[in-house]
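Visitor: here is my input, please return the structure:
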Amino acid sequence: MSLPPNFLEELRLRTPLAPLIGRATKLTRAGRQWRGCCPFHGEKTPSFYVYDDHYHCFGCGAHGDAIAFVMQTQGASFPEAVERLAGEAGLEVPKATPQQARREAKQRDLHGVMDLAAEAFQRRLRLPEGRAGLDYLLRRGLSEDTIRKFGLGWSGAGRGALAADLKPQGIEARQLIEGGLMRPGEGDAPPADLFFNRVMFPIRDRRGRIISFGGRVLGDGQPKYVNGPETELFSKRRNLYGLDLAREAAFKGAPVVVVEGYMDVIALHQAGFGGTVAPLGTALTEEQLAELWRLSPQPVLCFDGDAAGGRAAARAAELALPLLTPEHSLRFVTLPAGEDPDTLVARGGPAAFKAVLDAARPLSEVLYEMLAAQSPGATPEARATLRHRLVAAADSIPDKILGAEYRRLLLDRFFAGSRRPAPAFAPRARADRPGFGRGRAGPPPLDLPRPGIDPAEVRQEQARCLLAVLIAHPWLLPEVEEALMQLDLPDGVAARLRYRLVTWQAGAERLEADDLVNHLNETEPEGLAWARRFTRAPPAAAAAKALPKQVAESWWHFYAGLRGEAALLAERQAALRDWQETNDPAAQTRIIRLNELLAVQRRGGMEEDVPGEEA
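Guide: All right, here's what the predicted structure looks like:
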């Protein structure tokens, strides 16, 4: 017996393909996909590509999803492959029951009913009674090809018209009720049509099967749009209008754009933006967001430039934060006031909407403006509230490194908005200075050359000192590991060396300097040599005889220089929360150390004479 389609869909959603296939063959990033040598035939030049929901080899033609991959690589049957993947995904495989068999048969029947209903609606659009609906679509600028592509139709006047159309084909009113096309009558009254005098929009799932309909009334009737109810085929939370067509366009590189309505989707598809979709009468949901990320790592959410559009953007940002990963984020565009995608394209053509897309803003920027609008004003109370909200938003991101980057960026902007511009001093002669006569100009200022300071070189040297201290005293690694991983170290040798230190510490039986140096000589000799090559004298804390207190103070000194004030403030806030919640002495110690580091920075930067270091 076959398994429920909803279960198989959930299993595929919970089984990322790249990690699964990466067990069998090495994969590397290739744009938005992964690439590697095919595990099914010997090859030297990679021709095997892994996408979000399937893999394909352009050499031997192998193709499939997660279940197919397990079957082909492990010789498993379909039930065995499902069992293995379900165990890893934490899902329980449904047991075969007679009730399930009847439910699957009903779903197959319902798909057939929906197809027949769509054909009836399309036929009725071309009849005299559907002329008003066809004129409306043509007046909105849709071509005949677009009308056919989206299967648009006309419901008729109701009063059992659809049931009468489909009765000769053996369709009963009971099936139309189960499909969400009719509703039961009250008392002895017969079932009634759900849609009447409406332009009809078929709603399809990601595989292109019709699962429901939406209808738009002509004239001033309310509600303007009606979606079919929840059925065994249709869940508003899990589906997006236009998803089946957007999948193909996204695969070919089209941007994935989320708009608000049916006509916006259709108009943008006609204008060449084939990756456009829309929610189905609800705010964006977690399930829809997961579906969007299967199409694109950074879908674009498009909102109207009014108050309702601002609220929708805020809800989407709030929804996305706990789901963000380094690979998945969002971008936002706001349309000009009074415009929606449909009218914008009608007035300015595809170029007008492309200009809007090109101006898409990252989630971090929209998030700051949203939170700042919730805490207006420049009073200490308003600014303190805003800081709390910024930190809380960043802390809601599960990935620690990504959350730290959001904290840094949000707080940097917060502090930048409150800094006063440096005063401009104009040199002038002073008559009252000793040695100058009344009204007599002083000597010209000395214009001696000053050595330039290269910020990149400063960061390189700070990173070198920080890592050199750890190499000499690896016992410090467990204490500073989390802070070390949050640092934005210079690319190249510094970042590689950090990786070697952290991975060595995870598997080391003892944290001894000699063992670490031997490991680096084997795995990262270039990094070891770089960490010992100083333009000035090495820090005293990098010497083997340095005392533990001196070592820790020196390491946190260089850490502070690399992190900056905003990041240190955010860390202090997080440590303070930890201490209040757990009364952990380690958190209290961290607060004290961060306060010391902040005090040093606010005195004008990192001091020349660090505690325990040679001048």
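Visitor: all contacts plus neighbour counts: C-alpha atoms, from now on.
Guide: Will do.
Visitor: residues in contact with Leu137?
Guide: Ile147 (Cα atoms under 8 Å, 6 or more residues apart in numbering).
Visitor: please generate a structure for the following sequence too, so the two can be compared:
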Amino acid sequence: MTLSPQWLDELRARVALSGVIGRTTKLQKAGHEWKACCPFHNENTPSFTVSDQKGFYHCFGCGAHGDVIRWMTDQRGLSFMDAVKELAGEAGLEMPAPDPREARQAERRATLHDVTAAAQDWFQGNLLSNAGARARDYLKSRGFNDRTQERFGFGFAPDDRQALTRALARFDMPMLIDAGLLIEVEGRDPYARFRGRLMLPIRDARGRVIAFGGRILETGKTDAPKYLNSPDTPLFDKGRTLYNLDRAGPISRRSGRVVAVEGYMDVIALAAAGIEDAVAPLGTALTERQIELLWRLVERPLLCFDGDAAGQRASFRAATRALPLLRPGHSLGFVTLPEGLDPDDLVKRDGAEAMERLLGEPRSLLDTLWEHERDAAPLGTPEEKAGLKARLLAHVEDIQDQDIKALYRRELLERFSAFAFPRRESPRKDGGKWIKGAGGRRGSWTPERPTLSPEAAGQLKRAAAGGSRDKLAQAVLAGLARYPREIAWHAEALARLAPVDPAIAAGLDRLLAFADTLEAGPTPPISGLKDYFPLPDRAHYSFLTEGADPLTAREDLAEAVAVLVERPALDAAIAKATARFADDPDGSWVEQQRLRKRKLEIESRLGQMARKRAAEAAHKEQIEASSDKAPGEQE
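Guide: All right, here's what the predicted structure looks like:
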């Protein structure tokens, strides 16, 4: 079995090095890295470092060094193949099937590096020859000096279909085709892919030439693409490669920043201006694999795309592709250039300082989602506003991390509510009072709390009187009445609950109706609302406790609502599994056990929450009682 470099790179990217090493070695966080006493030799002061971003461990004492596979072979004593198989199982990667052809391809791949290196030497030589005069003039017009040209390896491909074949005649024709340098057409001789173009080498993370990009110089050829990249080859996968990663990687690890721009000319223009931690995708939108490559450098890479419509679409596509990948501490920042300008234009017009200022004030991924969807369509009608809400929630559903998902949902719905239901100022005639400011300042106008109409109060009394005898349902209703602003957050879940739990349907209907009033009405909650939903017996939830921390209360209330909504669905599923016992006794029994275990888990969550709050309240009372004792009464 032969494992390709691409497959091994995928394996290394999927397994957190610190997680593997941390199973047997105690690690301590040290900035972006981890440190420990070296497991390979005896020491008292930590000199062993582990970097998930760089993908290797290193000991400054004994020199031990390697990646996650090397750790498994050196520290665990596994063979290379056994180490790979164990890591692949953890990462969810299937081992490649044995294929004799793969062995031959691996040999050819090593030789293809020789082909691309020879082609690069030939392209660079052409640039310095008489034939490269136009290309040199173009580079001069872009302001790229000799040092920049040399650092990035500029070259030139003459407008000759067979020139490259003749220059690299020492390599077999199939190798030139496999390297992406020749185009094979049935019935014709293979011919050069790059002709009449300024050439740039594309290197892998180790600095080896694996592909090329070419910019056309003959502007009259309107049918030819302006930029042309090598096709995917055994060396080059454009969706897994970032241009300039080999140069920007070490710099970004020192600067703590990496900037992804649209194309390689943008990368070079920024480097020429002194901003050398920039990379670029290669003719495609930023892929999931490229986002992971960026995260191996820094936790919040910056995407800096052009300010035109195409650039903004690219930013939004990158944002949506990142959503399923988000994990704690890892996100993206977005920098928008002035409309009509690319990085080179901005640097030439306003200097590198202007670009640095923009890079220092990126927008968050959440801001990018919100602004794009808010501006994507008219929002003049209720239906159009509902469409905005639906689009936002669809993005939230793409997030896999549950904590991040909940936070995005809350933040986006808050923005939507503020946008769709703007706060209205209460006119002075509504009845209110002036609050005097300190030092005799004029102060501010505060409206009186609104009160329920007699008709609404009667409806609410009847709804509450027919409420559920279930303690959890009573607690949720009472909690929502005490925090009426939270009703809107849970409106969708509560609306699903009402049809399946008639005992609390009336109370929920009235609360949801008041939620609509609150969205369109003044800021203060309706006075006396909680009086209609008294506390259930032995209520210890924080959202039913006077003086509780508002944030904790809202979090506990959200947990209680989630459990209340999930419970009827579990009961229905258990009943369904029981009904098919006669036809499928084994399957029915297994399903019943699974569902009942889940029911016990959610009830346990609530019990733990209530016990915790009760213990906190008892502890607080004990402290207060102790503080009230006279000095001589202290135990």
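Visitor: would you give the TM-score for this superposition?
Guide: In this superposition the chains share a TM-score of 0.73, using TM-score structural alignment, normalised by the length of the first structure; 495 aligned residues with a Cα RMSD of 3.4 Å.
Visitor: point to the residue nearest the middle of the first structure.
Guide: Ser329 (1.8 Å; Cα atoms, centre = their mean).
Visitor: that one pairs with which position in the second structure?
Guide: Matched by TM-score structural alignment, Ser329 of the first structure corresponds to Ser331 in the second structure.
Visitor: I figured that match hits Pro301, correct?
Guide: Yes. With contact defined as Cα atoms under 8 Å, Ser331 of the second structure reaches Pro301; the gap is 7.4 Å.
Visitor: any idea how far Gln312 of the second structure is from the residue in the second structure that Gly403 of the first structure lines up against?
Guide: Aligning on TM-score structural alignment places Gly403 of the first structure opposite Lys405 in the second structure. To Gln312 of the second structure, Lys405 of the second structure is 24 Å away according to Cα to Cα, to the nearest Å.
Visitor: next one: Ser331 of the second structure
Guide: For Ser331 of the second structure relative to Gln312 of the second structure (Cα to Cα), the value is 18 Å.
Visitor: please apply the same query to Gly153 of the second structure.
Guide: On the measure of Cα to Cα, Gly153 of the second structure and Gln312 of the second structure end up 30 Å apart.
Visitor: give me the more crowded residue out of the two.
Guide: Gln312 (19 against 16; other Cα atoms under 10 Å).
Visitor: show me the contacts for whatever residue of the first structure lines up with the more buried one.
Guide: Correspondence of Gln312 of the second structure to the first structure, assessed by TM-score structural alignment: Gly310. Going by Cα under 8 Å, 6+ apart, Gly310 of the first structure touches 303-304.
Visitor: over to Leu321 of the first structure?
Guide: 393-394, 396-397.
Visitor: switch to 7 Å and redo it
Guide: Residues near Leu321 of the first structure by Cα atoms under 7 Å, 6 or more residues apart in numbering: 396-397.
Visitor: then Leu363 of the first structure?
Guide: 330-332 are the contacts of Leu363 of the first structure under Cα under 7 Å, 6+ apart.
Visitor: can I get those residues in JSON lines including secondary structure and distance to Glu571 of the first structure?
Guide: What follows is those, written out as JSON lines (DSSP: H, G, I helix; E, B strand; the rest coil; distance: Cα to Cα, whole Å):
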{"residue": "Leu330", "secondary structure": "coil", "distance to Glu571 of the first structure": "26"}
{"residue": "Arg331", "secondary structure": "strand", "distance to Glu571 of the first structure": "27"}
{"residue": "Phe332", "secondary structure": "strand", "distance to Glu571 of the first structure": "29"}
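Visitor: nearest to Glu287 of the first structure, of those residues?
Guide: Leu330 (14.9 Å; Cα to Cα).
Visitor: is the nearest residue to the closest one once chain neighbours are set aside in a helix, a strand, or coil?
Guide: Spatial nearest neighbour of Leu330 of the first structure, excluding adjacent residues (Cα to Cα, 6 or more residues apart in numbering): Gln298 at 4.7 Å. State at Gln298 of the first structure, reduced to three classes by DSSP: H, G, I helix; E, B strand; the rest coil: coil.
Visitor: okay, Gln298 of the first structure and Leu292 of the first structure: tell me how far apart.
Guide: In terms of Cα to Cα, Gln298 of the first structure sits 9 Å off from Leu292 of the first structure.
Visitor: swap in Pro128 of the first structure?
Guide: Distance from Pro128 of the first structure to Leu292 of the first structure, by Cα to Cα: 40 Å.
Visitor: more neighbours, the two?
Guide: Leu292 (24 against 10).
Visitor: which element, helix or strand, includes the counterpart of the more buried one in the second structure?
Guide: Using TM-score structural alignment, the equivalent of Leu292 of the first structure in the second structure is Leu294. Using DSSP states H and E, Leu294 of the second structure falls within helix 288-295.
Visitor: the next helix or strand after that helix: average distance to aligned residues in the first structure?
Guide: Using DSSP H and E, the helix or strand that follows helix 288-295 of the second structure in sequence is strand 302-305. When the first structure is overlaid, strand 302-305 of the second structure sits 1.2 Å from its aligned residues on average, using mean Cα distance after the TM-score superposition for the first structure.
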